[in-house]
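> this is the structure alone, sequence omitted:
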């Protein structure tokens, strides 16, 4: 038996922006668009007027993206391109039910283009532990690109909740993320600060201490490898200590990853941090199916209209009852009881009005959101 699911929907949704919303998009120029090197993602090459250069943006949609009227999802903006593992990891964690399904948006550099990471991530020069100087100086322009160009564009193209965005940075991008929290805490709801290069900007410590009282209940995860260089461990501890002590205004979690060095803990970091920053509203239910008679099943067959005018149809195929909603592939639904159905492996279910006659409406639940669809035939 073939079990249909919503996994194939990811790329289809990504390649089909929302036209009604896109009219409000900012003027960030999209140079090219197409499949990304990462599986299940698309890649946009965009040109930033704020920075004056191109960036490579890869977008991975959650396995069960928002489909109900008005439904939105959080986004995690990952610097350093997410080392090409952030998108797949976020997709897996969301699908496994350990975190809220989220769009993973990585920010990197196009192949063959200028690699200006140090300049973009630092707001000024910083002295490395070996005495050499990291020039920096482009942090303000890069921050403007993220907040004034990229974030509005993503929120125009995809059903993203602007009040639930998370910023994730490691090493140099970790100190950039710490600076974002210190100077613009309202820009993101959550912050993942990993192995921050505090050596490049020691002033961030005092500014983080000052920001705690106006953090507005934000969540911050600070992580570092326990076996990193002593100055990196000291930087991670310094950021954590600066943010501690005010749980009323800021929810903090700190983890030193035992036996790990500067980059080796990156994959497990996401497994620890994403569920803390973006917890699920409720666990995924995994009921057992029951068998309905053909007469019982046929009661639910018909066409139902959502509040945005989309028609969802319930019928059957060789594998059983079939749900079809515009914008998503057909998927089988399974009865857990009379009038209650679910989609295998995801947080999606349907509850029909009880009774002997064909139901006049169905309540549709996806990822904690719900909507009513009225029967039209």
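Perfect, I can see it now. Since the structure is predicted, the reported quantities are computational estimates derived from the model, not experimental observations.
> contacts, neighbours, all on C-alpha from now
Fine.
> state the distance from residue 165 to residue 224.
For residue 165, the distance to residue 224 (CA to CA, to the nearest Å) stands at 22 Å.
> between these two, which has more neighbouring residues?
Comparing residue 165 with residue 224 by other CA atoms under 10 Å, the one with more neighbours is residue 224, at 30 against 22.
> quick one: contacts for the residue nearest to that one when sequence neighbours are not counted?
Nearest non-adjacent residue to residue 224, counting by CA to CA, 6 or more residues apart in numbering: residue 195, 4.6 Å away. Listed by CA atoms under 8 Å, 6 or more residues apart in numbering, the contact set of residue 195 reads 170, 171, 174, 222, 223, 224, 225, 232, 233, 235, 236, 262.
> again, only using 6 Å
Going by CA atoms under 6 Å, 6 or more residues apart in numbering, residue 195 touches 170, 171, 224, 236.
> ok, residue 64 next?
No contacts exist for residue 64 under CA under 6 Å, 6+ apart.
> doesn't it fall inside a helix?
No - read with DSSP: H, G, I helix; E, B strand; the rest coil, residue 64 is coil and lies in no helix.
> and it, how close does it get to residue 252?
Residue 64 is 28 Å from residue 252, by CA to CA.
> cool, and residue 273?
Counting by CA to CA, the gap from residue 273 to residue 252 is 11 Å.
> of these two, which one has the most company?
Under the criterion of other CA under 10 Å, the comparison of residue 273 against residue 252 puts residue 273 first, with 24 against 20.
> surely the more buried one is within a helix?
Yes - counting by three-state DSSP, residue 273 is part of a helix.
> distance-wise, check it relative to residue 214.
For residue 273, the distance to residue 214 - CA to CA - is 22 Å.
> strands of the stretch 151-300 of the chain, start to end?
166-170, 190-194, 218-225, 250-257 (DSSP state E, counting those that start in this stretch).
> would you format those as JSON lines with distance to residue 130 included?
Below are the strands of the stretch 151-300 of the chain laid out as JSON lines (distance: least, CA to CA, whole Å):
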{"stretch": "strand 166-170", "distance to residue 130": "20"}
{"stretch": "strand 190-194", "distance to residue 130": "21"}
{"stretch": "strand 218-225", "distance to residue 130": "20"}
{"stretch": "strand 250-257", "distance to residue 130": "24"}
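> just name the most buried of those strands.
Of all the strands of the stretch 151-300 of the chain, strand 190-194 has the most neighbours on average by mean count of other CA atoms under 10 Å, namely a mean of 29.
> what packs against it?
Secondary structure elements in contact with strand 190-194, counted by 3 or more CA pairs under 6 Å, 6 or more residues apart in numbering; DSSP states H and E, are strand 166-170, strand 218-225.
> put this next to the previous one:
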């Protein structure tokens, strides 16, 4: 048996200053173009990185036709054999919310550890990004962050709390339902840094609010996803972002027809590449 290899990809492990272990997946174009390159930081790296790297490798071959430039992708994952580390991502991607204000889970299950978004942002901003910049020639005017689901929630939280972190933010199917009041409070006090406008893309699948067979199962999952208002929240919050950041944010919204919370991922990633990694 021969292990599968993704050309241009490499993997390295990092331990944060806070003592948390991460697995970092990096894709670079081969041969590497001269000059600084755009970079896309991608959450849920274990599962999302292969999709994004393959899409970027294919599309960046003819940048003049696809609108996707040769770029660096940095997938941020965990040293585990799973595509998704539910426990770690739930902690890292969620804002700090008081226990009494935590959203309900299906079946009223207890939450594990949550509220680690600020520590995770510290790792990205002060440890990971400098390490990547030391290893690769990065264009500071073309940096982006992509997250899906809780990752999309984290991307919005990062935008509202550290708007200078990246130039483009892509929040795919953001789990706004987890902390809607917190996000809107931060949006009310949002002040972008005095520099070039930031670009924001919010995406969602049209079936994420219900409408698929199985949404009315005996358990309460169907009512739970309807209560979460994934489509309405994404549309409404992107509009609120546009109004609040009129002078500092360029906000776009896209809904993918006939896609659910899982099936929408490849489409969201493909659009994110065109949105964030276009040639100058």
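That came through, no problem. What you see is a predicted model; the values in this text were computed from it and never measured.
> tm score of chain vs chain?
Overlay of the two chains. TM-score (TM-score structural alignment, normalised by the length of the second structure): 0.79; 243 aligned residues with a CA RMSD of 2.3 Å.
> quick one on the thing from earlier: out of the strands of the stretch 151-300 of the first structure, which gets nearest to residue 52 of the first structure?
Nearest to residue 52 of the first structure, of all the strands of the stretch 151-300 of the first structure, is strand 166-170, at 21.8 Å by CA to CA.
> which bit of the second structure covers the closest one?
Under TM-score structural alignment, the alignment places strand 166-170 of the first structure onto residues 144-148 of the second structure.
> mean deviation of that stretch from the first structure?
Once fitted to the first structure, stretch 144-148 of the second structure is off its aligned match by 0.5 Å on average (mean CA distance after the TM-score superposition for the first structure).
> what does that stretch contact?
With CA under 6 Å, 6+ apart as the test, stretch 144-148 of the second structure has contacts from 40-43, 155, 166-173.
> swap in stretch 82-98 of the second structure?
For stretch 82-98 of the second structure, using CA under 6 Å, 6+ apart, the contacting residues are 46, 47, 113, 114, 115, 116, 117, 120, 150, 151, 154.
> tell me the most packed of those residues, by neighbour count.
residue 154 (29 neighbours).
> which one is that residue nearest to, not counting chain neighbours?
Here the residue nearest residue 154 of the second structure, using CA to CA, 6+ apart, is residue 93, at 5.0 Å.
> measure the aligned partner of that neighbour in the first structure to residue 361 of the first structure for me?
In the first structure, residue 93 of the second structure lines up with residue 121, judged by TM-score structural alignment. As judged by CA to CA, residue 121 of the first structure and residue 361 of the first structure stand 52 Å apart.
> again with residue 189 of the first structure
36 Å.
> next: residue 87 of the first structure.
37 Å.
> so for these two, which sits in the more crowded spot?
A side-by-side neighbour count of residue 87 of the first structure and residue 361, using other CA under 10 Å, places residue 87 first with 27 against 20.
> what about stretch 200-207 of the first structure, start to end distance?
Using CA to CA, the two ends of stretch 200-207 of the first structure sit 14 Å apart.
> what lies in contact with it?
Under the criterion CA under 6 Å, 6+ apart, residues 126, 182, 242 lie in contact with stretch 200-207 of the first structure.
> turn these into CSV, columns for distance to residue 146 of the first structure and neighbour count.
Output for the contacts of stretch 200-207 of the first structure, formatted as CSV (distance: CA to CA, whole Å; neighbours: other CA atoms under 10 Å):
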residue, distance to residue 146 of the first structure, neighbour count
126, 22, 20
182, 16, 22
242, 25, 18
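> and of the residues you listed, the nearest to residue 218 of the first structure?
Distances from residue 218 of the first structure to those, taken by CA to CA, are shortest for residue 182, at 12.1 Å.
> how close does the residue lying closest to that closest one once chain neighbours are set aside sit to residue 278 of the first structure?
Excluding the flanking residues, the one nearest residue 182 of the first structure by CA to CA, 6+ apart is residue 208, at 4.9 Å. Per CA to CA, residue 208 of the first structure is found 22 Å from residue 278 of the first structure.
> what residue in the first structure is paired with residue 121 of the second structure?
By TM-score structural alignment, residue 121 of the second structure lines up with residue 143.
> next, count neighbours for that match.
Close neighbours of residue 143 of the first structure, defined as other CA under 10 Å, add up to 22.
> equivalent analysis for residue 206 of the second structure, please.
For residue 206 of the second structure, using other CA under 10 Å, the count is 20.
> what lines up with it in the first structure?
So, by TM-score structural alignment, residue 206 of the second structure is matched to residue 226.
> which residues does that match contact?
256, 257, 258, 260.
> list the contacts for the last one?
When you say that, I think you mean residue 260 of the first structure. Contacts of residue 260 of the first structure by CA under 6 Å, 6+ apart are 225, 226, 227.
> any idea how far residue 89 of the first structure is from residue 120 of the first structure?
Relative to residue 120 of the first structure, and taking CA to CA, residue 89 of the first structure is found at 25 Å.
> look at these two and report which has more neighbours.
Remark: of residue 89 of the first structure and residue 120, residue 120 carries more neighbours, 22 against 18, as counted by other CA under 10 Å.
> quick check: that one is in a strand.
No - according to three-state DSSP, residue 120 of the first structure belongs to no strand; its state is helix.
> any idea how far residue 295 of the first structure is from the closest residue to it other than its chain neighbours?
Of all residues not flanking residue 120 of the first structure in the chain, residue 138 sits nearest, at 4.5 Å (CA to CA, 6+ apart). From residue 138 of the first structure across to residue 295 of the first structure, the span is 67 Å (CA to CA).
> likewise residue 104 of the first structure?
44 Å.
> more crowded one of these two?
A direct count of neighbours by other CA under 10 Å for residue 104 of the first structure and residue 295 places residue 104 higher, at 25 against 8.
> alignment lookup: the more buried one to the second structure.
Checking TM-score structural alignment: residue 104 of the first structure goes with residue 73.
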